[in-house]
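*Asks:* I would like the atomic coordinates for the input below:
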Amino acid sequence: MSDYRDPLESADDRIVAGRAADGDAAAFAVLVRRYTPMMRAYARRILSGTADVDDVVQDAFITAWGQLPKLDDLGRVKSWLMRITSRKAIDRIRATRPRADLEGIDPPAPDVSAPARQAEARAGVAALSDALQELPGSQRECWVLREIGGYTYEEIAEELGIPLATVRGLLARARKDIIVRMEDWR
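*Replies:* Okay, the predicted model is just below:
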């Protein structure tokens, strides 16, 4: 009986991964033996102990074998393998998630052109217009630039030549006032 031990078995991850990246299948086998238990445990946690654990780990190693030459820091092969395992497990969950067939469903479009809906929309716009007219000018300017113009707070401050904190305060007061005035339209 021989006491020979493969030096790769005790070698640093960087060395083993480097040899595997160069196409050494024996070195890759060392990585497989070294990290399979950890990857299986990790996949089992993500997949809640399903039978797909071994398939996920195998898929992760297949991906790793093809991508290993692209790994920048070979010393981080362990965390890299765990990320691959995580992605493969999540992909497996996504693949088995039930999906509704939306092909046969044709929901009716909302009838926005109905006279009652148009009248309601016009009344809402008129109420908002009235609420805006009752705001002080600086609040109205800030509100219109933000909510209608889509300006950022910084852009409003620059446009109106006022401090950013003032913009925030004016907008807060304007929004509060409009919410109170538009209460009936909620």
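
*Asks:* every contact and neighbour count from this point should use C-alpha atoms.
*Replies:* Noted.

*Asks:* what lies in contact with stretch 59-70?
*Replies:* By Cα atoms under 8 Å, 6 or more residues apart in numbering, the residues outside stretch 59-70 that reach it are A17, A20, A21, D22, F28, V32, L81, I84, T85, K88.

*Asks:* switch to 7 Å and redo it
*Replies:* Stretch 59-70 has contacts (Cα atoms under 7 Å, 6 or more residues apart in numbering) with A21, D22, L81, I84, T85, K88.

*Asks:* how about stretch 125-145?
*Replies:* Contacts for stretch 125-145 (Cα under 7 Å, 6+ apart): Y151, I156, V167, L170, L171, A174, I178, R181.

*Asks:* is the fourth one within a helix or a strand, and which one?
*Replies:* Right, L170. If you go by DSSP states H and E, L170 is part of helix 164-181.

*Asks:* hey, where'd the helices end up in the chain?
*Replies:* 13-21, 25-47, 53-67, 77-96, 115-133, 137-143, 153-160, 164-181 (DSSP state H).

*Asks:* ok, L171 to A41 distance?
*Replies:* 52 Å (Cα to Cα, to the nearest Å).

*Asks:* what do you get for G169?
*Replies:* According to Cα to Cα, G169 and A41 sit 53 Å apart.

*Asks:* swap in G137?
*Replies:* Taking Cα to Cα, one finds G137 at 63 Å from A41.

*Asks:* again, but for I178
*Replies:* On the measure of Cα to Cα, I178 and A41 end up 55 Å apart.

*Asks:* one more, so I can put them side by side:
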Amino acid sequence: MRDEALVGLSSDGDPWAFGELARRYAPAMKAVASRLGPSLADVDDIVQESLLQAWQRLDQLDDPAAVRSWLLRLTARKAIDHARRHKSHDDVNALTSVSAPTPSPDSAAVVSAGSQALARALADLPESQRTVWWLREGADMSYEDIAHTLGISVASVRGRLARARHTIMTQLEEWR
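*Replies:* Predicted coordinates for the structure are as follows:
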């Protein structure tokens, strides 16, 4: 069933339809929350709070076809608020690395060192740049969605993202 139909049914109070939306988009919501939230233990709570808020505010969704980006924006806001309350970014080091199915010890060491270097570069970014970077690269949100989520202009999103990318590339120069 298409998103638009599920949103319509959910707006009419159908819990099954909303459950389908939740099952469809919860993995992406968890990905956003895990990148922006202070700890992995809080991810499920952030997603659950976001889904509850979405259920309560479904009538505020202007375009039913955009339900995915709307849910991701709600989740990002919740995760950012949660991170600000707790002021901890220890989970930046919990990056998942992509490697060969059975890497050699040498290649595993290189991938691990590269992941650690990226984690350090991200940790060194100002919070505003790190947040924009995660929303774009981790959650694959559009510039417009990021701007709406953070309450800033699209130009600010572009600027923060450009500065973040430049800083990361500079710090990871040896990995090119």
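
*Asks:* what's the TM-score here?
*Replies:* Remark: TM-score between the superposed chains equals 0.48 [TM-score structural alignment, normalised by the length of structure 2]; 88 aligned residues with a Cα RMSD of 1.4 Å.

*Asks:* before we move on, back to that, and the contacts of stretch 59-70 of structure 1, which are buried?
*Replies:* A21, L81, I84, T85, K88 (16 or more other Cα atoms under 10 Å).

*Asks:* now the strands for structure 2?
*Replies:* For structure 2, no strands are identified by DSSP state E.

*Asks:* which stretches of it form helices?
*Replies:* Along structure 2, counting by DSSP H, helices occupy 3-11, 15-36, 43-56, 67-86, 105-124, 127-133, 143-150, 154-171.

*Asks:* kindly reformat the ones you listed as a markdown table and extend each row with mean neighbour count.
*Replies:* Listed next are the helices of structure 2 as a markdown table, based on neighbours: other Cα atoms under 10 Å:
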| stretch | mean neighbour count |
| --- | --- |
| helix 3-11 | 18 |
| helix 15-36 | 20 |
| helix 43-56 | 19 |
| helix 67-86 | 21 |
| helix 105-124 | 16 |
| helix 127-133 | 21 |
| helix 143-150 | 19 |
| helix 154-171 | 17 |
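
*Asks:* if I look at L150 of structure 2, how far off is V47 of structure 2?
*Replies:* Relative to V47 of structure 2, L150 of structure 2 is positioned 18 Å away (Cα to Cα).

*Asks:* with A121 of structure 2 instead?
*Replies:* 27 Å.

*Asks:* check F18 of structure 2 too.
*Replies:* From F18 of structure 2 to V47 of structure 2 the distance is 14 Å (Cα to Cα).

*Asks:* got it, and G159 of structure 2?
*Replies:* To V47 of structure 2, G159 of structure 2 is 29 Å away according to Cα to Cα.

*Asks:* who has more neighbours, I178 and A41 of structure 1?
*Replies:* Legend: neighbour count by other Cα atoms under 10 Å for I178 of structure 1 and A41, higher for I178 (19 against 14).

*Asks:* count of neighbours near the closest residue to that one other than its chain neighbours?
*Replies:* Of all residues not flanking I178 of structure 1 in the chain, A131 sits nearest, at 6.1 Å (Cα to Cα, 6 or more residues apart in numbering). The number of residues packed near A131 of structure 1 is 18, by other Cα under 10 Å.

*Asks:* what of A172 of structure 1?
*Replies:* Residues lying near A172 of structure 1 (other Cα under 10 Å) number 15.

*Asks:* ok, now the one 3 residues further on?
*Replies:* Taking other Cα under 10 Å as the criterion, the count of residues near R175 of structure 1 is 18.
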